[in-house]
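# fold the stuff below for me.
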Amino acid sequence: MNKYRWQAIVFVLVAFMLGCNEFIVVGVLSDIARELHVSVATVGYLVTIFATVYAISTPFITILTNRFSRYKTLMVIFLIGNTLSGLANSFTVLLISRVITAVVAGAIISLIMTFASAIAPREKRANLVSWIFAGFSIASVFGVPIGTAISTSYSWHDAFYLITVISLITCGLLGWLLPKQVEQVQGSIKNQLVLLADKRIYIGIALVLFTAATMYAYYTYIRPILTTGLGFSTASLNWLLFLIGVMNILCNRFSGMLAERDGLKQMPKFYVADIALLLILPWGMSSKLGGMAILLVLTLIVTLINSPIQIHFLNIAEREYPQSTVLASSLNSIFFNFGISLGSATASGMLGVVGLQHISWGAAGFAAVSLVLSVVLNRAIRQAATAN
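Predicted coordinates for the structure are as follows:
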């Protein structure tokens, strides 16, 4: 196996590690709430807080560590934060540990994306980017269900310890496989931020944010939706999460295929489908099979934007703002997490107002905003192409 393939594998492993850490709380909400004597809704806000800190800190950490060699320091901080999560014996300590990991997680993935962009042959870049995103999905397929199984059989603390072991292995592989020097255009903070003034960039950022909000306005409470809402047993939960994760992996592979075929032009029709599915989900929940089928189709299409928008950001930065390439590589993860924060907070609010049955209506509203933004972004891209 050539070195590039090993590098690609370790990039996916980094995404898997970060995905396990970020999403594990979704699978063990009830267990944490029971042990720490807080409500499930309170634990749900850990998702919101993690995503908010991730999104706010990532641009600053990314700009300040705009050198490839800094990933080692970031990984050590991540290890400390994740291990502290495992050791937490109170909600306050758990919250602090989640903030520590959130501060560096976004900068780690942005540097990995930039490494991938620098290392991959141009014709393989969209494929590699889609696999890195798939690493997060693989975490939901294998990592989160395994973590949930460990939590229910032993303790949620042990699930975090397993992530620490994976992180140590990943650190060793990164040190072995990553090149010591990669050509990089340096720029001042001001010069890096000029990227954000481009219409094609800031509309794309808004689209990422509202797409993530669409997903997490219902996915934050996926465990109660499956058990309380659809009536599945707790024993079948791992298999159901596994199925959802498989669809997420397929979504990322499909997203990579779209990125190779000017996928942004095709996004509006998928947002229309999102809106329709989210509006009918409350009625679909009257049937186990019907409700599960809607959730699986939603998972297949709800984040198809990931690879096309990542390649969009990188291409514009490389052509017109080369000093901002690392920042461009982080935009998707930064604003996806702002969207997670918005979506999970909306889900928590909707839960108290309309109940679990109709929680997807908030997500449908975000999907409608995403539809409008996708149309506007395509128009801005056409206008820029005409002007050039």
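# rest of the way, CA atoms for contacts and neighbours
Noted.
# so what does the host helix or strand of G291 touch, helix or strand wise?
Following DSSP states H and E, one finds G291 within helix 288-301. Helix 288-301 is packed against helix 237-259, helix 267-284, with contacts defined by 3 or more CA pairs under 8 Å, 6 or more residues apart in numbering; DSSP states H and E.
# which of these sits most buried?
helix 237-259 (a mean of 22; mean count of other CA atoms under 10 Å).
# next, the second sequence, to be compared with the first:
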Amino acid sequence: MLQMVNAEPHRRGREKAPLRKGLTLSALALGTFAIGSGEFGTNGIIQLYASDFDSSISLATYAVTAYALGVVVGSPLITVLAARLNRKTLLLGLIGLFIVGNILSAMATSIGALIAARFVTGTVQGAYFGAAAVVAAYVYGSGKAGKAFATVMAGLTVATIFGSPLGTAIGQSFGWQWLYIAVSALGLLAGMALYLWVPKSADLSGGAISRELSALTRRAVWAMIAVASLGISSIFAVYTFIGPYITDAAGVSKAVIPIALAVFGLGMAVGNQVGGRLADRFVLRGLVLGYALVLVFLVVVALGGMWLPALFVGLFGVGASAMMAIPSIQVLLTRFAPEAPTLMGAMNLAALNLANALGAVGGAIALSAGFGTLSTAWAGFILAISGLLVLALTIPRSLQRLSPAESVE
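Okay, here's the model as predicted:
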């Protein structure tokens, strides 16, 4: 009888552990969902706030650019300055700053004020993803860093399917300010979930600033940033121009655009999950496979995009294959700089925002040259090939320098 009594609490503890793990991961993903909804939702309300501020569309898009600049510049800086903080404390602080940034966005009375508010909000994204990836890896345990990062990214991919369209609809129905109010409320919910469910373990304590900065002296880290920026830009050479693909290339109603966006987002979600599993088993192969497949689907879009079924297949495939590579990029970055996993997560997101700009610019150049609507996919093809070339010339040699315990397949 004594053995049965003593065993019962242990059994209940084992039953609670998976629940606690699930709650922690859900809290992390809720934060990325809120962040992604605000980021992508802004694209859908540009015309609304441009009209309110009597601004041109070209000037209004600087609010989107300012957000990306905040990610690229601000997130790594915040990560380094907050190096000593426990990851839970850092996550709570970042969600607080996210809420403030979105409230300031909703209160903006000029286009300049909105641009400044979006920059502040953007500084959160990369730092949050980096810290969340560290916490997720701690929860999953050793050898599952790819799956951990994919879990964190899941909130962002879901935002492309549901959060962004819903946020845009809120802005169109009640005023663009309400998008940011709704996103602030999501941020508050995420903050409460993080406070309740993320453990404040000594294992999640920060370290010296010098340790984080030392990672930036490694050539392999910068090579991976180049690989990510070039290869993932292929996503945005397509995603940015989905509207013209539907109305001009395929020649169907603009009412189909939300469906096309959802198809692309669904592909991203699927690719993210597959990529997380590949990254933990065959990290380099997962990256190469993702980039190789994206080349195939870019050709499908470029050659068959005038036929709607082929366009949908291509959009799903580009989203899935490019996202398949992102967890591998994160794992490789942390292999090259294991002492700075949070900073590497922030740098990965910074690279993705650079990719956003590269893809949009590459596609715009193709259009300006008069090559036709679907030519943006060829621009993405060239960028992805460039990423593969940088990968082939730099990364295998860098992997050879790792110790056997750090090497990857």
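# need the TM-score from the superposition.
Once superposed, chain against chain, the TM-score is 0.88 (TM-score structural alignment, normalised by the length of structure 1); 383 aligned residues with a CA RMSD of 2.6 Å.
# average offset between the helix holding G291 of structure 1 and structure 2?
With mean CA distance after the TM-score superposition for structure 1, helix 288-301 of structure 1 departs from structure 2 by a mean of 1.6 Å once superposed.
# contact partners of that helix?
The contact list for helix 288-301 of structure 1, computed with CA atoms under 8 Å, 6 or more residues apart in numbering, reads 230-232, 243-244, 247-248, 250-251, 270, 274, 277, 281, 284-285.
# nearest to L373 of structure 1 among those residues?
Checking the contacts of helix 288-301 of structure 1 against L373 of structure 1 with CA to CA, the nearest one is F270 at 12.8 Å.
# from A134 of structure 1, how far out is that closest one?
The span separating F270 of structure 1 from A134 of structure 1 equals 19 Å under the rule CA to CA, to the nearest Å.
# and if you look at N66 of structure 1?
Distance, N66 of structure 1 to A134 of structure 1, using CA to CA: 25 Å.
# who's more crowded, the two?
A134 (28 against 25; other CA atoms under 10 Å).
# what does the more buried one correspond to in structure 2?
Under the alignment (TM-score structural alignment), A134 of structure 1 pairs with A154 in structure 2.
# same question, T62 of structure 1
Using TM-score structural alignment as the criterion, T62 of structure 1 maps onto T79 of structure 2.
# which ones are touching its match?
Residues counted as contacts of T79 of structure 2 (CA under 8 Å, 6+ apart) are A127, T342, L343, A346.
# map the first one across to structure 1 for me.
Just to be clear, that refers to A127 of structure 2. A127 of structure 2 maps onto A107 in structure 1, by TM-score structural alignment.
# who's in contact with that match?
So A107 of structure 1 contacts T58, P59, I61, T62, L74, S330 (CA under 8 Å, 6+ apart).
# looking at the residues you listed, which are in helices?
T58, P59, I61, T62, L74, S330 (DSSP state H).
# neighbours of the fifth one, just the number please.
As a burial measure, the neighbour count of L74 of structure 1 was computed by other CA under 10 Å and equals 19.
# for V297 of structure 1, see how far away it is.
Distance, L74 of structure 1 to V297 of structure 1, using CA to CA: 36 Å.
# in the stretch 301-409 of structure 2, which spans are helices?
308-336, 341-368, 375-400 (DSSP state H, counting those that start in this stretch).
# check the fit of the shortest one onto structure 1 and give the mean distance.
After superposition onto structure 1, helix 375-400 of structure 2 lies on average 2.2 Å away from the residues it aligns with, using mean CA distance after the TM-score superposition for structure 1.
# do the same with the second one
Once the two structures are superposed, the average separation between helix 341-368 of structure 2 and the matching residues of structure 1 is 2.7 Å (mean CA distance after the TM-score superposition for structure 1).
# run the chain-centre distance for the longest helix seen in structure 2.
Longest among the helix segments of structure 2 by residue count, using DSSP H, is helix 2-43. Distance, stretch centre to chain centre, for helix 2-43 of structure 2: 21 Å (CA atoms, centre = their mean, to the nearest Å).
# touching the following helix or strand past that helix from outside, list them.
Note on helix 2-43 of structure 2: by DSSP H and E, the next helix or strand toward the C-terminus is helix 46-52. With CA under 8 Å, 6+ apart as the test, helix 46-52 of structure 2 has contacts from S56, I57, A60, T61, I111, Q172, G175, W176.
# ok, of those residues, which one's closest to S210 of structure 2?
T61 (36.7 Å).
# apart from its neighbours in sequence, what residue is nearest the closest one?
I46 (6.8 Å; CA to CA, 6 or more residues apart in numbering).
# and the one you found, how many neighbours does it have?
I46 of structure 2 - counted by other CA under 10 Å - has 21 other residues nearby.
# do P404 of structure 2 as well
For P404 of structure 2, the count of nearby residues is 9 (other CA under 10 Å).
# in contact with G106 of structure 1, which residues?
G106 of structure 1 touches Y54, A55, S57, T58, T62, S330, S333, I334, counting by CA under 8 Å, 6+ apart.
# rebuild the residues you listed as TSV, extending it with distance to A385 of structure 1.
Formatted as TSV, those follow (distance: CA to CA, whole Å):
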residue	distance to A385 of structure 1
Y54	33
A55	30
S57	33
T58	30
T62	29
S330	24
S333	26
I334	27
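# let me know the closest of those residues to I100 of structure 1.
Comparing those against I100 of structure 1 with CA to CA places Y54 closest, at 9.4 Å.
# these two touch, right, the closest one and S110?
No. Look at Y54 of structure 1 against S110 with CA atoms under 8 Å: they stay out of range, at 11.9 Å.
# who has more neighbours out of the two?
The residue with more neighbours, out of Y54 of structure 1 and S110, is Y54; 29 against 26, by other CA under 10 Å.
# point me to the helix or strand that includes the nearest residue to that one once chain neighbours are set aside.
Distances taken as CA to CA, 6+ apart put A102 closest to Y54 of structure 1, at 4.5 Å, once the chain neighbours are dropped. In the assignment (DSSP H and E), A102 of structure 1 maps to helix 91-119.
# the following helix or strand past that helix vs structure 2, average distance?
Going down the chain from helix 91-119 of structure 1, the next helix or strand is helix 125-138, by DSSP H and E. On superposition with structure 2, the mean distance recorded for helix 125-138 of structure 1 (mean CA distance after the TM-score superposition for structure 1) is 1.5 Å.
# check which residues of the next helix or strand after helix 125-138 of structure 1 are buried.
For helix 125-138 of structure 1, the following helix or strand on the C-terminal side (DSSP H and E) is helix 144-153. For helix 144-153 of structure 1, burial by neighbour count (16 or more other CA atoms under 10 Å) applies to V144, P145, I146, G147, T148, A149, I150, S151.
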